[in-house]
Each structure stands twice: as C-alpha cells, then as structure tokens.
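Asker: turn this into a model:
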Amino acid sequence: MLTPDIAVDLVNDSLHVVIVLVVLLVLPSLIVGVIVSLVQAATQINEQTLSFLPRLLVTLATIALAGHWITGMLMDFCIDIFQRAATLVG
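Answerer: Model prediction:
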C-alpha cells in the first residue's frame, strides 16, 4: 500500500538523483562560461562562438568521462524503484 511516507521517500530519492545529475552536467559548463565571459570582458571580444563552443566541449567531455557513472546511477535508481513497487503490490 502506498502511504504518504513512502510517496515522500520516492519523491525525495528522485529529487536527489536529479539534483546530482544536473549539478554534474551544469556546474562545469557554468564555470567555463564564467571564465570565458571574464576573458571576453577583458579583451572586448564579443564572438558568440567563443562563448558557446567551450561550454559545449566541456559538457561533452563531462558526459564522456562521467557517462558510465551516470548510467549506473540511473540503473540503480530504476532497480530500486521497481523493487519498491514490487513490495507495494503485495
């Protein structure tokens, strides 16, 4: 039986997984974006490619380096959800 406590635990675990994955993917791009913006402000070069391409490359590198860990984390979460669902049914 799905009680409010179990539902809150499911939502809490889901939010934890989402926050970890978003921070992992967005934080490196954010740091590179700030660095590139500082360089652009110092040199007064306002080229759109200069601000987009480094962030894209860092995001792709992050996915390439952490992709195995991300996939494992999502698979573990999915297995945990299905195990919980099996116990809730009876």
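
Asker: going forward, measure contacts and count neighbours with C-alpha atoms only.
Answerer: OK.

Asker: contacting residues around Leu24?
Answerer: Applying Cα atoms under 8 Å, 6 or more residues apart in numbering to Leu24 gives the contacts Thr62.

Asker: what does stretch 53-63 contact?
Answerer: Contact partners of stretch 53-63, identified using Cα under 8 Å, 6+ apart, comprise Leu24, Leu25, Val26, Pro28, Ser29, Leu30, Val32, Gly33.

Asker: same thing with stretch 25-36?
Answerer: Against stretch 25-36 from outside (Cα under 8 Å, 6+ apart): Leu50, Ser51, Pro54, Arg55, Leu56, Val58, Thr59, Thr62, Ile63.

Asker: would you do the same for the sequence below? I want to compare the two.
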Amino acid sequence: MTEAQVLDIMRDAFYNVIVCSAPMLLISLVVGLIISIFQTVTSIQEQTLTFVPKIISIFIALLIFGSFIMRTLVTFITNLWSNFNVYIK
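Answerer: As a prediction, this is how the structure comes out:
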C-alpha cells in the first residue's frame, strides 16, 4: 500500500464523515439559533429548553436522513473492500 493510497482512503473517510454528519449538525445549529433568539426575546434562561428541542430535532433528522447516511457509508465500505486486493500488494 502506497502513501497515496492511504491518503486517498483518509480523504474519502473524512469526506464521508463530513457528508454524513452535516444534516444533523446543520439542523442542530438552526434549532439552537432559533432557541437562543427565543430565549433572548422572552428572557427565559432555562437550560433544558435548549437541549430537549435539539434532541428531538436530531432524532427527526436521523429518521429523515438515515437512509442517505446508510447508503453513503455502505458505498464507502463496499468500495474500500472491493479494492482490498489492490491495497495489500
């Protein structure tokens, strides 16, 4: 296995991590921003008000984007294992 192959695998792995985590991170960011604006306007500083909607929104995002994440990861692993004979030379 050459250094270029290792770097290609690492690049693909990092890309897949970013692509798979992006929907949940963006939804969490938007929900957190909306909640912080709501807390600023109403002057409520309850900590559970921040976490519960984020957890619920992440759960819903996993239900919506779960198949996309699974397909992305399965494609990556399939490509990795199908080229395994090239890596061991």
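
Asker: returning to that earlier point: ok, so of the contacts of stretch 53-63 of structure 1, who is nearest Leu88 of structure 1?
Answerer: Using Cα to Cα, Leu24 is the member of those that lies nearest Leu88 of structure 1, at 31.9 Å.

Asker: which one in structure 2 is aligned with that closest one?
Answerer: Aligned by TM-score structural alignment, Leu24 of structure 1 pairs with Pro23 of structure 2.

Asker: and Ile64 of structure 2, how far from Pro23 of structure 2?
Answerer: Going from Ile64 of structure 2 to Pro23 of structure 2 by Cα to Cα, to the nearest Å gives 10 Å.

Asker: and what of Met10 of structure 2?
Answerer: From Met10 of structure 2 across to Pro23 of structure 2, the span is 21 Å (Cα to Cα).

Asker: how about the helices of structure 1, start to end?
Answerer: Assigned by DSSP state H, structure 1 shows helices spanning 4-43, 48-89.

Asker: on average, how far is the last one from the matching bit in structure 2?
Answerer: To tie it back to what came earlier, the one meant is helix 48-89 of structure 1. Compared with structure 2 after fitting, helix 48-89 of structure 1 has a mean deviation of 1.0 Å; criterion: mean Cα distance after the TM-score superposition for structure 1.
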